[in-house]
Structures are given as structure tokens and as C-alpha cells.
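Student: Need coordinates for the following:
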Amino acid sequence: MPQPPSAVSRDEPVIRDRGDACPGALRLHAADDGFLARVRIPGGLLDVPQATALGLAADRFGDGHLELTSRGNVQLRGLADGCGAELAHLLDTAGLLPAPTHERVRNIVASPLSGMDGGGRPHVLPWVRSLDRLLCAGPRAAALSGRFLFAVDDGRGDVAALGPDVTLLGLPRDRALVRLGAAADAVEVAAPDAPRAALLAAVYFLDAADAAGTRPWRVSELPAEHTLQAAELTVRLTAAGIAVRTVPEVRWPYSPPPRPAGPAGSGLCVLPPLGRLTSAQWHALVDAAEAADGELRVTPWRGIVLPGALGPGSAGHHRLEDAGLAVTPDGPWESVTACTGRPGCAKALSDVRADARALVHEARGPLPLHWSGCERRCGHPRAAAWVDLVATPGGYLLDGRPVAPHQLAAAVSEARRRPRVSEDAVKK
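Tutor: Sure thing, here's the model as predicted:
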């Protein structure tokens, strides 16, 4: 079974001389294909009117496509210069901009199958909504960077493995664990207190960041002498009236992401190739959600879960498949991702999406594969083992080694089938 990635140790402290430049719905990013907006979707939770508004925005202001990100957010590309005010009005009317001053810090991933597939796990999506309200109402929270990440995990360990800065992990008997960064220990609180505890953990990070003076964006970037401690978090939570106990050396669970198909309960997991949809595909998803239970859940693995019953053979299932979306497991696009590449990104050295499409049927295998247009590797998988394909001026590097173009498909296929040793195994 795959294991979550281990924490990366830093030999030198990270010192930032500026704030982060993450785009948002109000702070647009100038890309080579026009302006880009990133709309935060806490927990990936969208109702039908909100999803409809995103599709309308893509058609009215953008290039007619929607991109899913590795944090369960939605990006609009190809936006025209000067459309910002109209776009903001459309998103605000749909309830997608509840707090303009906080819109870039609403980075919350959540277990997308929570409440759907049994297993006795707590239903944690209400925690997402509570945490989002607290974030938007807290003036101090506006100081978080656009890269700071909260994870709300129902106990299966799927989003806890994504390297979040603050993790809430659901436990039986109405309890929850709160973890800071990749620490081995955690604190335990009552489930109703979990969202407020997560916010107080983020404020603790901000206080430590101010004391460090290095302007870190994430918990892992704090200098060693300012590392966050469960004992100090316990003191802070207790002072805020939250009953808490420290839990040392927690063994964190891990479950892989949902695959295309229906989960154990009702519902359907849909995978758009490379996490990119045309507005027509998006509207097909919205129609399917409206015919089911009226909700879409964007996952951090660039998929979408429709909680309502859409079993194999149903009309909705066929419509999504006919639209070019993967709705069954073991398809060629499963576990294949790519950055934007050319022509959208000025730093990219190749049209990686076109290259991925050209080889997708030949370069298959069980390990995740990520195509990167440059050495930054934007959007790469959070997995213990994955195949790394990076464009260079002279072709592609496959796991750090050059490979001839005519050998690329065979070499990638072999690499995706090769056993890998996780970082944890190497350390042992």
C-alpha cells in the first residue's frame, strides 16, 4: 500500500523578502494566455448555483475552460484585461467571495468521501464550513499567506497526507486530533471545538512567524528555534476555554485518493483528463449534480465527486462518459497530471499537455506520472513515489535522466511499473 510522503528536512532556514504572489479571485495573475483567477473552494464544496456561476464566468470572461487545482480550487484562464470587477461581482453574487480581505487564505482541503461510504468515520464537512466562517471573521487570519493549508480529514488519512500546515483528523466518539505541520505529536479536542482549535493553531503560527522575522509562508519554513510545539498549542487552547490533551507519537492513517467510479456508498467520482474541463463538460457535471443531490465536491486530486446516486448504466453516467470524462477505474488518464505548460506559462519549455495526450495510451502504469514544463514542477503529486517528467531545452528528463524522444513512451511506461522505495523506507 502506498504511504504518505515524509516531511522534508531543511538544512537552511527559508527567509522571504516579500509576501506570496499566489493569485486569487481578486488578485489576478498575468499569464501568457491572459489573466488567471484562482477561486478558493473550501473543502471543494460547491452547490449547483455556485458551480453554474463558475461555468458562466469561464464562458463570459475566460477561455471557456475550468482547471482543478491540487488544493481542490478552481482556476479560470484566458481572462481579459479589465474584467476583474465584473468577475468579482458574479462570484460574490454566487456566495464565492464571502470575505474579500480573506479570499486567498481560504485554503481548506477535506476528505471528499466524508459521510458517503460508511466505515464509522465522522462526517467532517460541517467542520469545513465552520472553519471557513471563523477564518473569514478573524482579522488576524487575513495575515496568512495564500499557500497556508488546512486539511479536514475524516480519519481515513487521505488529505492528512497532503502536507498541510494544520490538520484536523476525525476520531470516533466525537473527538478530533489537531496537528501542526508534519509533527509526530498532536492534541486531542472535542469535535465541536475542532474548527476553532484549527484557527487558533494558525494564529500560533502567525505569532511564531512574527517572532522569527523571516516572513515564512508555511509551518515548515519556520526556523528551528521557532518550531511550533504541541505543548504551547495546548496552553493556548486551554486559555481559550478548549479542553485538550497532548497525544505523543501519533500513528497517522493513510488511504489513497478516490478513484473514478462509484464509492462504496452512493455517488460517483469523475476524473477530467489533466484536471481541465471545457465549459460544456462542466455544465454536464452540474446537470448531473442537480439531478442527484445538488452538490459537487472538487478533490485535491483534480477530480470531482458527485454524492448523489449515479450508478453505472444510469443516464447521467452515460452523459458524463460521452462528454469525455473518466467515470470508471483503470483508464489511461488515471494518475496522470501536468502543469499548465506552453502556451499559457512563460517559464514552460514544452506544451506538456499536448505531449501527455500524445503518449497517454502508450505510457501507462500504476505509479502516478507528472509532466512538468520546467524544473519548478508545479502541481506535482503529493505521493511517496511518482514518475517525474521534466521538460528541458533539449527534451525531457525522466526521473532526472535524459531520454530520447523516440524512447519516451516505452521509458515512461517502464518507470511507472518499476518498484519504488519510499523516503520512510530509505530512512529505516
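Student: drop to CA atoms for contacts and neighbour counts, all remaining ones
Tutor: Fine.
Student: Can you get me a residue count around R401?
Tutor: Residues lying near R401 (other C-alpha atoms under 10 Å) number 10.
Student: So which residues of the stretch 201-350 of the chain form helices?
Tutor: Ranges of helices in the stretch 201-350 of the chain, per DSSP state H, counting those that start in this stretch, are 230-239, 279-291, 315-322.
Student: likewise the stretch 51-200 of the chain?
Tutor: Using DSSP H, counting those that start in this stretch, helices in the stretch 51-200 of the chain cover 84-93, 125-137, 194-212.
Student: Let's compare: structure for the following, please.
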Amino acid sequence: MLAAMSSALSSASSQATAVSRDRGDACPGTLRLHAADDGALARVRIPGGVLGVVQAEALADAARRLGDGDLHLTSRGNVQLRGLRDGCGAELAGLLDAAGLLPSPAHERVRNIVASPLSGLDGRGLRDVRPWLSALDAALCASDGTRELSGRFLFALDDGRGDVTGLGADVTVRAAGDDDALVALGSTDDAWRVAAGEAARAALLAAEAFLGVGRESGERAWRVDELAVPARVLTRAVDRRLSEAGVAHVKERTDTPRADGPPPGLVGDALCVHVPLGRLTGPQWRELTHVAALTRDAELRLTPWRGVVVPVGGLDTTETADALDRLSAAGLVTDAASPWPRVGACIGRPGCGKSHADVRADAAGSLSAAGRSPLPLYWSGCERRCGHPRGERIDLVAVPEGGYRLSVGAPGGPARTTVLTDPSDLATALAAITP
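Tutor: Here you go, the predicted structure:
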């Protein structure tokens, strides 16, 4: 039931940053490959991170036949295939299409949807968001207008626990009480309350309103927070689209909960593993798909925190314990005390020609010190900081002259920085910039 309350949205988001886009969006996809130093790169959108076993096997087959054999998880729960050989685009598209991973070639780069990965599995969420996920993905692929969205535009579907609300999505849908949903745009804390059954349609209408405002204003913005127009302009456009579509809605200010992603181990009716630096080898992927194939749902859920959730419905206690042991033996993180979930890195050398260091080797070599850090660490090969996650953390950015610049933001003040010339001295450098 819609709440009987309403307040005007703020005139502008305090976090919005206008950005002028004077070129087209070059974000890679399945049909638009990116040339990297280690070969071509494809980014396969996996809405909600949900993969059936057959689809998972198709991705592994593509990586083995056409690429480096590994599957690289992104901070949006998608999969990258790297080291692809020249001229393999048509074959890759054919493999993925046959597995149902390319439902609409015209929309393949805009199917960016993250969803609470434990939804329906641990009893914590207010509702299972899977119906929203299926409806939104179908609506995206059926809309001619959404083909104009950039490959960076992001939808988030939160089951009420607050895990994906902090990922900086352009359109966030969060389950609310009384069988409602809250739909928010960009970084604002304001939202439209709609009936839960209208959530997916409302999210699509909000995205189409963003596109319409961009066209009318002449803005070439890829993300909602990049629009250089007063927030009320976008607000009115969304209101108008919702009303014209017959979607009842009420504007209100929200206090959005914040929660972390799933910890490694057995959580409710799911096995959760973390993938060190997001890189899954062929044997690790086979172990995951083997475990998934034994379960009732026969699916994997890739998370925005570079992890994998396997629903274990249909397995008894002994079978679940055996599956967890197998995944641990394969080199996947199943222990919540591991420091690996607190460490991230871009691809670095040799895969990226712009990187000044082999950041992954340096991150792995200093894992012990990272485990004692008060904040998560992210290693970047250059100032672009590709794949950098949101949230407070310590940044290690490789510099051209060698070594790293460490920095951590100080609440209400300037960032503290220091220099790390040798990764083996990480513990000393961390002590210099953290309380």
C-alpha cells in the first residue's frame, strides 16, 4: 500500500557531478570487443549475476577455446573474457547466443543489473527480487529507447537488506514494507514509492526519463549523476512518465540501509565463495558448476564483490559440507576470516599497457600485511583506477617512477598519503597513514 506521505525532491543532488561526454561510449561488450595488451576483451552482461549451469559451461567453453581460459569477474557481477584471439567475434557471439546469453544484440551492453545475491536464500530480505530481475531484463530488451543507454548505466535491485544500494547505481529499486518498492535515481536519497508489482516497470520508465532529459537538454551524459540539469527537471520527467503509464507513485525521502556482500562460507541455503582478485581458472569454474549441477536450482549467482553464491537446495548437510571442502580445495575462499575479500586490484601488467606495475602480483605478495589493515585495499596500475569499488578504502596507485602512492580519505579533512617504494614494506606504509 502506498504511504500517504510526500515531500519534494531536493533541487539538486549534493553528490552530482556534471561531466561532458564529447565522444561515444566505448564500453566493451560481447559484440564490441576491446583491444588490450593481452588480446581482445569481451564483457558479457549477466543480469543479477544469475547463470544456469548450461550457460556457465558455455562461458567456460568460450574462454577455453577463444581466450586465456580464465573467467574474470567484474564489480557489477559480469564476466570478462580476456586474451581472445583475433577474428573470433562471430564465433564468440554464436556460442553465447546458443546458451541464451545474448537475448537481444541491440541491448547486450545495457543489461547492467545487480541484485541482492542472497535474496530468497537466507531469510534476511523483505522479498525475493528474482521476479523483478526477470521482468526488468525482459523490459529492457523490449524497449527501443533503452538501446541508447550507455554501457555504464547501472540498475540495482535490493531485497531490502541494503547490500546493493551502496553500489552507485543509476536506478535503484529497494523492497519496502507493505508490499511496496522505493525507486531512486543516482546518488539522491529521495525516491518514488510504488507498488512492488510495478517496480520493474517504474525502473524502466525512470531510465527512459533520463534519456529523454538528456536529449532535450543536449547533454551527452552516460550516468544519472552526470546530468548538468537541475534535479527537478529529471524529477518532473519521471513523474510524468509514471503518471502517463498509470503507475501510482508517491515521492518521499528515504533512509537507505547499507550492508556488505555475502561473507565466504555457508550462509542460509547458499554456499558463498570469494574469488581472489576476481580471476577464476578453468578448474575452479568447473568445480563451481559441478556443485551447482547437484542442487535443485542448478545455478550460480555472481556477486558485485567478485564472489559466487551457489544455492544449495536439494543437498543434505553432508553433501553441503563436502561441496564447501571441494571449493576450498580448488583455491576459492570459503573462510570469512581470510584477508582476500578485503583486497582488490585492476588487471595491471602485462594485460594493460597503461599500467605501471604488476599490481596483482604485488597485492598477492603483500596479503599478510593487507589482512591487518583497518580498511580494504585497492591496487591500481595507473591513475584511471579501473574497477575501483565504492566505499572507504586505502588506494595504492602505481606511479611511473616505480612504487605506489598510498592514500586514505580522512573524514572531514584532506586525504593522508605516503609513498610505498617496495610492496614488501606495505605494513610500514599502512602504519604511516592509518591511526
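Student: Could I get the TM-score for this pair?
Tutor: Once superposed, chain against chain, the TM-score is 0.91 (TM-score structural alignment, normalised by the length of the first structure); 408 aligned residues with a C-alpha RMSD of 1.8 Å.
Student: D92 of the first structure: what's it in contact with?
Tutor: D92 of the first structure makes contact with P98 under the criterion C-alpha atoms under 8 Å, 6 or more residues apart in numbering.
Student: and it, how far is that from A57 of the first structure?
Tutor: 12 Å (C-alpha to C-alpha, to the nearest Å).
Student: Need the overlap of contacts for these two.
Tutor: Residues touching both D92 of the first structure and A57 (C-alpha under 8 Å, 6+ apart): none.
Student: Could you measure from the nearest residue to S424 of the second structure once chain neighbours are set aside over to G48 of the second structure?
Tutor: Distances taken as C-alpha to C-alpha, 6 or more residues apart in numbering put S366 closest to S424 of the second structure, at 6.1 Å, once the chain neighbours are dropped. Distance from S366 of the second structure to G48 of the second structure, counting by C-alpha to C-alpha: 32 Å.
Student: ok, those two, which is more surrounded?
Tutor: Ranked by neighbour count (other C-alpha under 10 Å), S366 of the second structure and G48 place G48 first, with 28 against 15.
Student: Aligned against the first structure, show me the partner of the more buried one.
Tutor: Under the alignment (TM-score structural alignment), G48 of the second structure maps onto G43 of the first structure.
Student: Need the winner for burial among the helices of the stretch 201-350 of the first structure.
Tutor: Across the helices of the stretch 201-350 of the first structure, the average number of neighbours (mean count of other C-alpha atoms under 10 Å) peaks for helix 279-291, which reaches a mean of 21.
Student: How about residues contacting that helix?
Tutor: The contact list for helix 279-291 of the first structure (C-alpha under 8 Å, 6+ apart) reads 48, 51-52, 55, 58-59, 64-66, 295-296, 306-308, 316, 319-320, 323-325.
Student: Which of the residues you listed are buried? Put it as a PyMOL command.
Tutor: Buried residues among the contacts of helix 279-291 of the first structure (16 or more other C-alpha atoms under 10 Å), as a PyMOL selection:
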select buried, resi 48+51+52+55+58+59+64+65+66+295+296+306+307+308+316+319+320+323+325
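Student: any chance you could map the strands in the stretch 301-435 of the second structure?
Tutor: All strands of the stretch 301-435 of the second structure, identified by DSSP state E, counting those that start in this stretch, fall at 307-311, 343-345, 377-380, 394-398, 404-408, 416-420.
Student: how far away is the counterpart of Q284 of the second structure in the first structure from E67 of the first structure?
Tutor: Residue correspondence to the first structure (TM-score structural alignment): Q284 of the second structure is matched to Q281. With distances taken as C-alpha to C-alpha, Q281 of the first structure is found 12 Å from E67 of the first structure.
Student: what does P139 of the first structure give?
Tutor: P139 of the first structure is 30 Å from E67 of the first structure, by C-alpha to C-alpha.
Student: ok, those two, which is more surrounded?
Tutor: E67 (20 against 11).
Student: L200 of the first structure pairs with which position in the second structure?
Tutor: Per TM-score structural alignment, the equivalent position to L200 of the first structure in the second structure is L205.
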